[in-house]
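A.B. asks: need a structure here:
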Amino acid sequence: MKAACVLSAVIENQVRSLCLRDFPCGKGSWRTNDALEASDRGSDTEERASLIDLLTCSRSPWKYEGSWSLQAAALRELSVRKPDCLSDSFVYTFLRSLRVVGQKVSLIDEGLLRFCKLEELVLSVNCISEIPLKHFPMTLQVLELYANEISSLRGVSDHHLPNLKHLGLGRNPLGSPEDLQYISSSFWPHLVSLDLSWAGFESLSAMLEAVATLPCLRSLVLEGNPLTLSPAYPGLLHDGLPRLFYLDGTRVTPEDHQRSNGMAALKGLLLDEAVVKVSFETIRGVPQPPVLPTSGSVDFPLVSYSYLVTYQFLTDQNQGSVLAQLGSVSKDQGSVLAQLGSVSKDQGSVLAQLGSVSKDQGSVLAQLDSVSKDQEPALNSPQGTALHHGMAATETPISQDAFLMTGSRDGSEDCWPVMKYSSTVSPWAEAMELNHSGTHRIRDLSILKSFLLQGLWINVEEEKVTSWPASSSETPGNKSAVEKKGSAKEDKKKKKKKESVLDLVQEAPVYRTLGSAHVDLQNLVLGQDSVSVLCDLGVVEATWKTEPPQEQGKKGKEEKRKEEKKGKQGDAKAEHKGKGKAHKESDGEPCAVDPGPSPVQPLTVDISVTLEKWTSTMQATRTHHDTTHTHTHTHTT
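C.D. replies: So this is what the prediction gives:
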């Protein structure tokens, strides 16, 4: 077992690094005797002023550069001026600030009590897991413990530091409701500044209740906590802490207090639910797909292309039952699709033999349709409506990822419940205006914080839909003889219209990912309300090949040959008539210059992610009323 690194031992090493008894400090043969005259002094001695210059000159090799104490340089100079008063007890009394950073200190022992006049102690970036206040001097005013391993504040209950004005506990694994019990005036009666940044506190109302008991609190840092993702942050603290001057390093103005006046008194606010809005604007840089023919003969299958943006986002854990139901339905649907695939293998190819679909396939398709209908109530439920509010999950029946996925993209140990969402589908254009947004309500703020720190992955996907003529087996069944006689005349009248209308059967859409991009969302955790990014997904190359168009209409080979002969004869005549003018025209007019291929544009998407914040009490009241009305209406319907 590795021995603990004790704080007092580290401080002793730093004191010894001052070399208070070595040249040019302390007593020694290098010091001149002030009682002797200048003529009697030896050449190997130095006057007091010269020794002090060696300590303070910027080019001197004896200048001390250590920053572990504000009194270190003064103590060395004092060892030259008054070497007789230099003792261990004097050194412990003289030092009033200590800075031990990144020294892997794990234990705070009783040796710290020897610094009886210590006022400032900085112990950042160490391995401290407990705070034994009984080992701290009573004179301490500043205690900084940033980036340690403190997971509980139980140690503060044994002893108090009545003069402490600043307490820094940022970057520690704190965040339990029990920890907030020790943030009160009974433990810190004169605390002016409190740093609880980058911890795990989730409840905004509980935090307000705790810090409101500190009568002298003027500066509070909560940046990086899950509670900062709440819409009521920071307005609730502005109203609940009227004497607060600084919040997360930003000045709290009287206007901030005025706008949030009365927010803390509102009842029934959803303080621990974050609302995140993901918006997509425009897709650019997609190569133009083949264009469907608008006239003449049509070659089947018909293929249409559309484009959309997909991404994975968190789901509320309260909707786990809905997700489980969706997962079971997706498994049933997957088995049906597997059954459909096995039937299609026996018949060679379903796409090539649509005219002879077997009865077994028809039953499988009916079963698949029933499964899809069973899935609709889950999506239309109140939980499902909240889950898909403003967004639609992608309909990729082959992939179970469209229903429920867990885990992070980079393969880390963090696993969260996520779903795949998609924007609206848009046909191809040079600039496809999506103008789509989706709202996500997340109640687990700790998971949301981790998710935002990892960032958001988006994909631009191509939706390919293949259409075939409807087969005879998909037309209505044979009618009876009476029905045939009665409808014979009507069929003759509508015969021409039916011939011009062709029923098409669409296959399940096939999706292809054109590009992916990562969106950094750390600024949302750092205090910003919105992140807007133009994502560059690289250049997309077209995968299809342009083929020469086939013969259209009723023109035969002979008619085409005749047209070609006529065209050649007309060209010959025109060439003979304009032969004399050819040189003149060529000399007078310059040849047209080929501009060459246009520059290839990268695939880009405009995306913005906004974290809802209540900037005033009126907005909080209106939002709360709208949310309550929506939930009531959903449960009623």
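
A.B. asks: contacts and neighbour counts: CA atoms only from here.
C.D. replies: OK.

A.B. asks: Correct me if wrong, but residue 276 is in a strand.
C.D. replies: Yes. Under DSSP: H, G, I helix; E, B strand; the rest coil, residue 276 sits within a strand.

A.B. asks: now the other sequence, so there's something to compare against:
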Amino acid sequence: MCESDADGVTAFAAFKRLLRKLGLHEFPCGFGTWRENRKLENEKKTSTVHSPRGISAITLMEHDPNYERVETLLEYATSPLSPWYTDCNWSDEAAELRQIAIKSPQKITAKFICSYFKTLRMRNENVIKIDADLLKLKNLSELSLSANRIVDVMSVNLPPCLKTLELSGNNITDLAPLCVKPPALVLLGLSYNRVANISEHLTAQQWPQLLCLDLFHNNLCDLKEVGLTLKTLPKLQSLVLNGNPIALVPSYRGFLIDCLPVLNILDDITITADERVNYSTLHLHTEYIENVATIKLFVPHVKGIPDPQEQQTDVSIEQKFYFIQLYFIEETTNDSKHSDAEKIPSTDKTVQSVDNQQMMSTETNEGKQSPASVSNIRLIDSKNIAVGNPNSLNRSFLPSTNDSPPPTTVLQSPEFLWAENQINFEWNNVITRHNLLPLRDYLYQDLEFKIIERKMSGHLPVEVEVEEKHAKGKGKDDKDAKKTKEEKKKKESKAKNKKAKFPMENVIWSAPEFKVVATLHLSLESFLHGEHVVEEILTKEVCSFDEDSRKSTPPSKSPNNKKDSKANKKNNPLSRSQSQTKEKKSAETKKGKRSENGKNPSPPFENNSVHLPPLEMTVRIELEHWTSIEQALESTGA
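C.D. replies: I've put the predicted structure just below:
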């Protein structure tokens, strides 16, 4: 693209640029010194013997190497291996026009070219405007201007014979200029634009012949308005509205099927007779058609959380709880009738992460509080994962519709203690949202689940601590005096029930410590393509530090340890012999591990981490949709 085209070109200028690539007046097309002259052709006709098919047989002596035959020029133009081959996919007539420029170059005139084209596909050509010069293409019936930068389409500049108009992937927001006496279109494609209103634009008066309408991924938010507007189109048989905010409404498909009796295909799915019967008379109950999306979240359990190894003594205790957090777009409308059961309002208090793993709460004062009293902590700022943030996992290639990212809220599951096999959360949450447009944009991101560990450390007051020690001392004296089997059994049972008998009412709890055990992601983009259920088992590899390897490491080499080991070797002949055999074995292994160059290999990497079974979290998210008129009336309480 040249510098002059950086700001965009008109549709006819883009057409002329593609036409120049055909080279209709350059080799091997058009007139030139490369073509056989007429005198030579007449001489060949009189001196050659014609074959049964009428093709002249010319010997090498009769052929002039300075000229090319028409058959050879056609091969140069059509063979993909030829250096003069050019791509002609932008029009069905481009390749044929090039052959005409070889066979009959005298026909190639500006008027002939404009009248010859019937199809034109100019994708990603930086077109910003459909100009009046496009009317020169009088016989044009198919025009595709996808993936350009068009904002407004003036219907007066469209050729009168146009039947198919494809404008997907542009910046169109208003359909009013397009709907002023447009040509009798059969197919209109407006997917991936920013159309928010179609009322008074897509009616039978403007589009009496329209059969197919594609409005995929626009900004339509009012289902009743869309249905009642499209109802006026008498011949509409195929409709695509997926990706619009209205597609998230439970009554979306049923209302449109019942509202458009002529429609045969909705969102590339054929409408069945059963659907017609199930959704019958739904369009009459417009009072139940609300622009509200309902999402049901269910997390039954989590497997594979490592053993927390809680520590407890006679005067201190440590407890660890686990819960799940999910950031979701916040409800912003004031007239919302529903609220989340476990919604946590946004606050200015945030918790800073330590190496993105440990998180400390904002409460720093110690006091007597139960382990379950500290909940609903907002661990990170919601702006970090809002729509439009480049760091967030956004799968959409489209820019965000909103100029400013919407606020988010925290959804949090109940807390549970660690369990060996799995933690049964059984977390159910029903999310309702009235702000459909930000919700649609938010679903292009991956939902981020965080499994968080809350560690509570507590200790007894000084007075209780002294009493515990005193009681412990008495117990020791009694055990020394009475060493019977029954007392030993009682001692074991006391050790097992030690945690249960700990005086929890007297514990002074310190500030809780938070750690993110795992971060899992789930894509909900399929909701924008017609799916209603996403159910997956999210996995995450977990590594835990092996404390046994720490215990098995030899003690530090201090002078006292060296003296003790030497004394033991002198006194114990068996240990002396064992040490000698170990030294021999180590010497042999060192010799065997040397490489061919005579160099000792590098020592193996000491890894103290243990690979545990992967952490698994089962998630089921359902977008509510009605399958019948009975379900619609039941869900609305009618």
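
A.B. asks: hey, where'd the helices end up in the stretch 151-300 of structure 2?
C.D. replies: 223-230, 252-259, 273-278 (DSSP state H, counting those that start in this stretch).

A.B. asks: wait, which of those is closest to residue 543 of structure 2?
C.D. replies: The stretch from the helices of the stretch 151-300 of structure 2 with the least distance to residue 543 of structure 2 (Cα to Cα) is helix 252-259; that distance is 45.9 Å.

A.B. asks: mean deviation (superposed) between that closest one and structure 1, please.
C.D. replies: After superposition onto structure 1, the mean distance of helix 252-259 of structure 2 to its aligned counterpart is 1.5 Å, using mean Cα distance after the TM-score superposition for structure 1.

A.B. asks: could the helices of the stretch 151-300 of structure 2 be laid out in JSON lines, adding mean neighbour count and distance to residue 192 of structure 2?
C.D. replies: Formatted as JSON lines, the helices of the stretch 151-300 of structure 2 follow (neighbours: other Cα atoms under 10 Å; distance: least, Cα to Cα, whole Å):
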{"stretch": "helix 223-230", "mean neighbour count": "18", "distance to residue 192 of structure 2": "17"}
{"stretch": "helix 252-259", "mean neighbour count": "23", "distance to residue 192 of structure 2": "19"}
{"stretch": "helix 273-278", "mean neighbour count": "13", "distance to residue 192 of structure 2": "28"}
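
A.B. asks: Format those as JSON lines; extra columns: distance to residue 532 of structure 2.
C.D. replies: Shown next, in JSON lines, are these (distance: least, Cα to Cα, whole Å):
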{"stretch": "helix 223-230", "distance to residue 532 of structure 2": "18"}
{"stretch": "helix 252-259", "distance to residue 532 of structure 2": "12"}
{"stretch": "helix 273-278", "distance to residue 532 of structure 2": "17"}
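
A.B. asks: looking at these, which is closest to residue 524 of structure 2?
C.D. replies: helix 252-259 (18.1 Å).

A.B. asks: so where in structure 1 does that closest one end up aligned?
C.D. replies: The alignment of helix 252-259 of structure 2 onto structure 1 (TM-score structural alignment) spans residues 233-240.

A.B. asks: Contacts for that stretch, please.
C.D. replies: If you take Cα atoms under 8 Å, 6 or more residues apart in numbering as the criterion, stretch 233-240 of structure 1 is touched by 204, 208, 212, 227-228, 244, 252, 256-258, 260-264, 613-616.

A.B. asks: And for stretch 457-465 of structure 1?
C.D. replies: 303-312, 506-519.

A.B. asks: Buried among those residues? Need that as a selection in ChimeraX.
C.D. replies: Of those, the buried ones can be selected in ChimeraX as follows, counting by 16 or more other Cα atoms under 10 Å:
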select :304,305,306,307,308,309,310,311,312,509,510,511,514,515,516,517,519
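
A.B. asks: Filter the contacts of stretch 457-465 of structure 1 down to just the ones in strands.
C.D. replies: Secondary structure assignment (DSSP state E) places 303-312, 506, 510-519 from the contacts of stretch 457-465 of structure 1 within strands.

A.B. asks: so which helix or strand takes in the alignment partner in structure 2 of residue 534 of structure 1?
C.D. replies: Residue correspondence to structure 2 (TM-score structural alignment): residue 534 of structure 1 is matched to residue 537. Assigned by DSSP states H and E, residue 537 of structure 2 falls within strand 533-540.

A.B. asks: mean deviation of that strand from structure 1?
C.D. replies: Mean deviation of strand 533-540 of structure 2 from its aligned counterpart in structure 1 after superposition (mean Cα distance after the TM-score superposition for structure 1): 2.1 Å.

A.B. asks: what does that strand contact?
C.D. replies: For strand 533-540 of structure 2, the surrounding residues in contact (Cα under 8 Å, 6+ apart) are 518-522, 524, 526-527, 614-623.

A.B. asks: what sits against the closest residue to residue 316 of structure 2 other than its chain neighbours?
C.D. replies: Nearest residue to residue 316 of structure 2, sequence neighbours excluded (Cα to Cα, 6 or more residues apart in numbering): residue 459, at 4.2 Å. Residues counted as contacts of residue 459 of structure 2 (Cα under 8 Å, 6+ apart) are 315-317, 507-509.
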